[in-house]
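Asks: Predicted model and sequence follow; I will ask about them next.
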Amino acid sequence: MAAGSKKVIIAALAGNGLIAITKFIAASITGSSAMLSEGIHSLVDTGNQGLLLYGLKRSSKPADETHPFGYGSELYFWAFVVAILIFAVGSGVSIYEGVQKVLHPHPISDPTIAYGVLALAIVFESVAWWIAYKEFNRRRGDLTIMQAVRRSKDPAVFTVLFEDTAAMLGLIVAGLGIAGAQFFALPWLDGAASILIGLILAATAALLAYETKGLLIGESADPEVISDIRKLVDDVPHVEQVNEMRSMHLGANEVLLALSLDFQDDLTPGTVEQTITALELSIKKQHPHVSRIFIEAQSKEQHEQVITHDAERLEAPQ
């Protein structure tokens, strides 16, 4: 999964870097606010892909004394930073530039150059978008796009996909704004296009921030994984019932699982230990990404007593 994510990010990084250079050159020649906004957009995207690569590298660090559960959440943090940068820099600057152009309109000097750059940018963006979409589509299976995004625990791929989608929309809007300014002799349309590009980026940033926030504060494993683990536990002959099962993604490919199990009362300590070991190995064999498993032997009554104690402690005045 990490290899696929890295390929998607590198493809987007290379494409956006080349596009940003051509857009800034075109903006300096034509004086188009929409083109300048697009240049800023591509520059922000390039930096964002660099941050995602950094997040991938950091998330692969092994666990140590200060981070006993590893660094998997680093990717979630940097993906959230990316969302903030898209909103603060990409959207903010684009809207500001657009407002300035609407208030102080001036004609575009050579729109032909702008059209050529936009066409070239669409080619680059299409390639990067297609690579991201293929990887995303491979993972989502029968789910809809939004269902796959909500269930995904790897923000790298859907972040790049959303960025590239916003970039494609931005290119179309920039082209329409420049064409409108040229053919209708209304220079302020170029500024209006820049504002619309900023709004597209703001919407993209809000969606990314919402999705990565959930990962950052901790999301459970996929419901299908939880259901499968419950079946494995139910098949263990010495377990009376599952008192509680909790899971949390520590990273894209790392899940923490905590189980409270009610074992038969007549078992010896050695049998309980063997059962726990066998169950843990069985879970890890079927779900290798469940890397941390903690199993607690506790009767149903004892578990309910602890739950009641915790609830009373939370309700007590601080």
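Replies: Received it, and whenever you're ready, just let me know what you need.
Asks: Only C-alpha atoms from now on, for both contacts and neighbour counts.
Replies: Will do.
Asks: so who does His309 touch?
Replies: Under the criterion of C-alpha atoms under 8 Å, 6 or more residues apart in numbering, His309 has no neighbours.
Asks: element containing Leu256, please.
Replies: strand 254-263 (DSSP states H and E).
Asks: gap between that strand and the chain center?
Replies: 27 Å (C-alpha atoms, centre = their mean, to the nearest Å).
Asks: same question, stretch 301-318
Replies: 35 Å.
Asks: Next, the buried residues of that stretch.
Replies: His303 (16 or more other C-alpha atoms under 10 Å).
Asks: If you count contacts, what does the strand holding Leu256 end up packed against?
Replies: strand 239-251, strand 292-297 (3 or more C-alpha pairs under 8 Å, 6 or more residues apart in numbering; DSSP states H and E).
Asks: Centroid-nearest residue for this protein?
Replies: Pro155 (2.3 Å; C-alpha atoms, centre = their mean).
Asks: how about the helices of the chain, start to end?
Replies: 2-30, 33-59, 74-85, 92-103, 111-140, 145-151, 155-183, 188-217, 223-234, 269-286, 300-315 (DSSP state H).
Asks: Same list (those) but as TSV, adding distance to Leu261.
Replies: Shown next, in TSV, are these (distance: least, C-alpha to C-alpha, whole Å):
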stretch	distance to Leu261
helix 2-30	34
helix 33-59	32
helix 74-85	31
helix 92-103	52
helix 111-140	33
helix 145-151	27
helix 155-183	33
helix 188-217	26
helix 223-234	9
helix 269-286	10
helix 300-315	8
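Asks: Of all those, which one is nearest Arg246?
Replies: helix 223-234 (8.9 Å; C-alpha to C-alpha).
Asks: which residues touch the closest one?
Replies: Contacts for helix 223-234 (C-alpha under 8 Å, 6+ apart): Val239, Gln241, Val242, Leu279, Ser282, Ile283, His287.
Asks: Stretch 116-127 now?
Replies: By C-alpha under 8 Å, 6+ apart, stretch 116-127 touches Ala12, Gly15, Asn16, Ile19, Thr22, Lys23, Ala26, Asp164, Ala167, Met168, Leu171, Gly175.
Asks: Now with 6 Å, please.
Replies: With C-alpha atoms under 6 Å, 6 or more residues apart in numbering as the test, stretch 116-127 has contacts from Gly15, Ile19.
Asks: Please spell out which residues along it are buried.
Replies: If you call a residue buried by 16+ other C-alpha under 10 Å, then stretch 116-127 has these buried ones: Val117, Leu118, Leu120, Ala121, Ile122, Phe124, Glu125, Ser126, Val127.
Asks: And for stretch 25-38?
Replies: Ile25, Ala26, Ala27, Thr30, Gly31, Ser32, Ser33, Ala34, Met35, Leu36, Ser37, Glu38.
Asks: and which of those is nearest Gly270?
Replies: The closest of those, once distances to Gly270 are taken by C-alpha to C-alpha, is Glu38, at 66.3 Å.
Asks: take the one below as the second:
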Amino acid sequence: MSHPSYPPSPQNDAGAGVPQVPAAPSAFGGQFQGGGPAGYQPGPDSGPYGAQGAGGPLKSFMTTWILSLLLGGLGVDRFYLGKIGTGIAKLLTAGGFGIWSIVDLIITLTGNARDKQGRPLAGYPENKKKAWIITIVVWFAGVIIGIVSTVLSLTLVAAAVQEGRNTPVVPLPSASQGPLLPSEGTANDANSFTVNVDDSTTVKVGVVDSLYTNEIPSMTYMKPANGGFLVLEISWETLTGTSFAASTNFEAYDADGNEGDLLFLEDGLGGLPTGTVAIGEVKQGVIAFDIKNGPTTIVVNDDYGDEAATFTLTPPAGQ
């Protein structure tokens, strides 16, 4: 039997009898050779510090750092990152009593801060060194200022305490008003007289010196309402019985009959001591009245608050 003859099969380079299958065309305009398709480039938000994410532009590292450094105690940095709840909590606790503020600042400086969507902050790699340097300088300056302020405060307090311990009794300037002219009582000399303060008690009241002035030492904050201050240095001696000395035993009236205001002098100004005075004992001190300048009537009251004696002072001309 005879067999038909067929033409020989075409041969490829490898000698196989199967023809090669052409490669499929690439969807990107070129033949796929493994790896990414031709023309592919990473998107702008594919890196950890991309300029933009799925929720809009990324928050700025520099802005977050500055807010954390300067206003972290108020929670402003967290408000900026969109974390309103923790921002309010940070504000109400004064930055977690300072600890929370420091922690947030360190988190920001180390690049671990994230916005509300959990995205990193833009601009960290290129600005982190500058931020660290400035932060350290600010912290160091704050420590130095704090130490200097503390030392100065302690020095001022110590000086004030020492001054208070060493401040002597301030003597009032002397400006004699001339001899007293008592209208009642028995004057033992030109400037003193005897007063009966009750049925069995007699005292000798004397005026050592007197002064009319516009200002009292160590009480310069007080301004006279009636023109000036009449200052008297009084001696109080018990002659019989037991008396009670006090500045409230005295009243002062100007030439028009208006009563002057009795002043209560601060410690250190030598005010008349208040208390019981035994027989033969003498107490001496200062009393003062806010009163108009001119002839002044001084009233000495007895133990019942009634007038026991009076005398008149006439300031020298020009006073």
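Replies: Thanks, I have the structure now. Predicted, not measured: the structure shown is a model, and the values here were computed from it.
Asks: TM-score them against each other, please.
Replies: Between these two chains, after superposing, the TM-score reads 0.24 (TM-score structural alignment, normalised by the length of the first structure); 120 aligned residues with a C-alpha RMSD of 5.8 Å.
Asks: still on that earlier bit, quick one: the buried residues of stretch 116-127 of the first structure as TSV, columns for distance to Ile307 of the first structure too.
Replies: Output for those, formatted as TSV (distance: C-alpha to C-alpha, whole Å):
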residue	distance to Ile307 of the first structure
Val117	63
Leu118	60
Leu120	61
Ala121	58
Ile122	57
Phe124	56
Glu125	53
Ser126	53
Val127	53
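Asks: nearest to Val272 of the first structure, of these?
Replies: Val272 of the first structure has its nearest neighbour among these in Val127, at 55.5 Å by C-alpha to C-alpha.
Asks: What distance do you get for that closest one to Phe158 of the first structure?
Replies: 16 Å (C-alpha to C-alpha, to the nearest Å).
Asks: and what of Met35 of the first structure?
Replies: Met35 of the first structure is 26 Å from Phe158 of the first structure, by C-alpha to C-alpha.
Asks: would you list every one of the helices in the stretch 51-200 of the second structure?
Replies: Per DSSP state H, counting those that start in this stretch, the stretch 51-200 of the second structure carries helices over the ranges 61-71, 76-80, 84-92, 94-97, 99-109, 124-166.
Asks: mind putting these in JSON lines, mean neighbour count and distance to Leu262 of the second structure included?
Replies: As requested, the helices of the stretch 51-200 of the second structure are exported to JSON lines (neighbours: other C-alpha atoms under 10 Å; distance: least, C-alpha to C-alpha, whole Å):
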{"stretch": "helix 61-71", "mean neighbour count": "20", "distance to Leu262 of the second structure": "54"}
{"stretch": "helix 76-80", "mean neighbour count": "22", "distance to Leu262 of the second structure": "57"}
{"stretch": "helix 84-92", "mean neighbour count": "17", "distance to Leu262 of the second structure": "51"}
{"stretch": "helix 94-97", "mean neighbour count": "18", "distance to Leu262 of the second structure": "50"}
{"stretch": "helix 99-109", "mean neighbour count": "19", "distance to Leu262 of the second structure": "56"}
{"stretch": "helix 124-166", "mean neighbour count": "12", "distance to Leu262 of the second structure": "26"}
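Asks: a markdown table for these, including distance to Ala288 of the second structure?
Replies: A markdown table is the format used below for these (distance: least, C-alpha to C-alpha, whole Å):
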| stretch | distance to Ala288 of the second structure |
| --- | --- |
| helix 61-71 | 55 |
| helix 76-80 | 59 |
| helix 84-92 | 53 |
| helix 94-97 | 51 |
| helix 99-109 | 57 |
| helix 124-166 | 23 |
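Asks: Of these, which is nearest Phe311 of the second structure?
Replies: Among those, helix 124-166 sits nearest to Phe311 of the second structure (C-alpha to C-alpha), with 37.3 Å.
Asks: Could you check the angle that closest one makes with helix 61-71?
Replies: 10 degrees (axes from the mean of the first three to the mean of the last three C-alpha atoms, to 10 degrees).
Asks: Remind me what helix 124-166 of the second structure packs against, helices and strands.
Replies: If contacts are counted by 3 or more C-alpha pairs under 6 Å, 6 or more residues apart in numbering; DSSP states H and E, helix 124-166 of the second structure sits against no helix or strand.
Asks: Can you show me the strands along the second structure?
Replies: Along the second structure, the segments classed as strands by DSSP state E run 52-53, 56-57, 181-182, 186-189, 192-198, 201-213, 229-240, 243-245, 250-253, 261-263, 275-277, 282-290, 296-301, 307-313.
Asks: Flag every buried residue along the fifth one.
Replies: Read that as strand 192-198 of the second structure. For strand 192-198 of the second structure, by 16+ other C-alpha under 10 Å, it's Ser192, Phe193, Thr194, Val195, Asn196, Val197.
Asks: counting contacts, what elements does it pack onto?
Replies: Against strand 192-198 of the second structure (3+ C-alpha pairs under 6 Å, 6+ apart) you get strand 186-189, strand 201-213.
Asks: can you check the last one too?
Replies: For strand 307-313 of the second structure, the helices and strands in contact under the criterion 3+ C-alpha pairs under 6 Å, 6+ apart are strand 181-182, strand 296-301.
Asks: a markdown table please, covering those strands and showing mean neighbour count and distance to Ala159 of the second structure.
Replies: As requested, those are arranged in a markdown table below (neighbours: other C-alpha under 10 Å; distance: least, C-alpha to C-alpha, whole Å):
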| stretch | mean neighbour count | distance to Ala159 of the second structure |
| --- | --- | --- |
| strand 181-182 | 19 | 47 |
| strand 296-301 | 21 | 41 |
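Asks: Which one of those lies nearest to Arg78 of the second structure?
Replies: strand 296-301 (72.9 Å).
Asks: what's the angle from that closest one to strand 201-213?
Replies: 150 degrees.
Asks: what helices or strands is strand 296-301 of the second structure leaning on?
Replies: Partner elements for strand 296-301 of the second structure (3+ C-alpha pairs under 6 Å, 6+ apart): strand 250-253, strand 307-313.
Asks: Throw the ones you listed into a markdown table and include distance to Ala288 of the second structure, thanks.
Replies: Below are those laid out as a markdown table (distance: least, C-alpha to C-alpha, whole Å):
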| stretch | distance to Ala288 of the second structure |
| --- | --- |
| strand 250-253 | 9 |
| strand 307-313 | 13 |
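Asks: okay if I get those as JSON lines plus mean neighbour count?
Replies: Converted to JSON lines, those look like this (neighbours: other C-alpha atoms under 10 Å):
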{"stretch": "strand 250-253", "mean neighbour count": "20"}
{"stretch": "strand 307-313", "mean neighbour count": "19"}
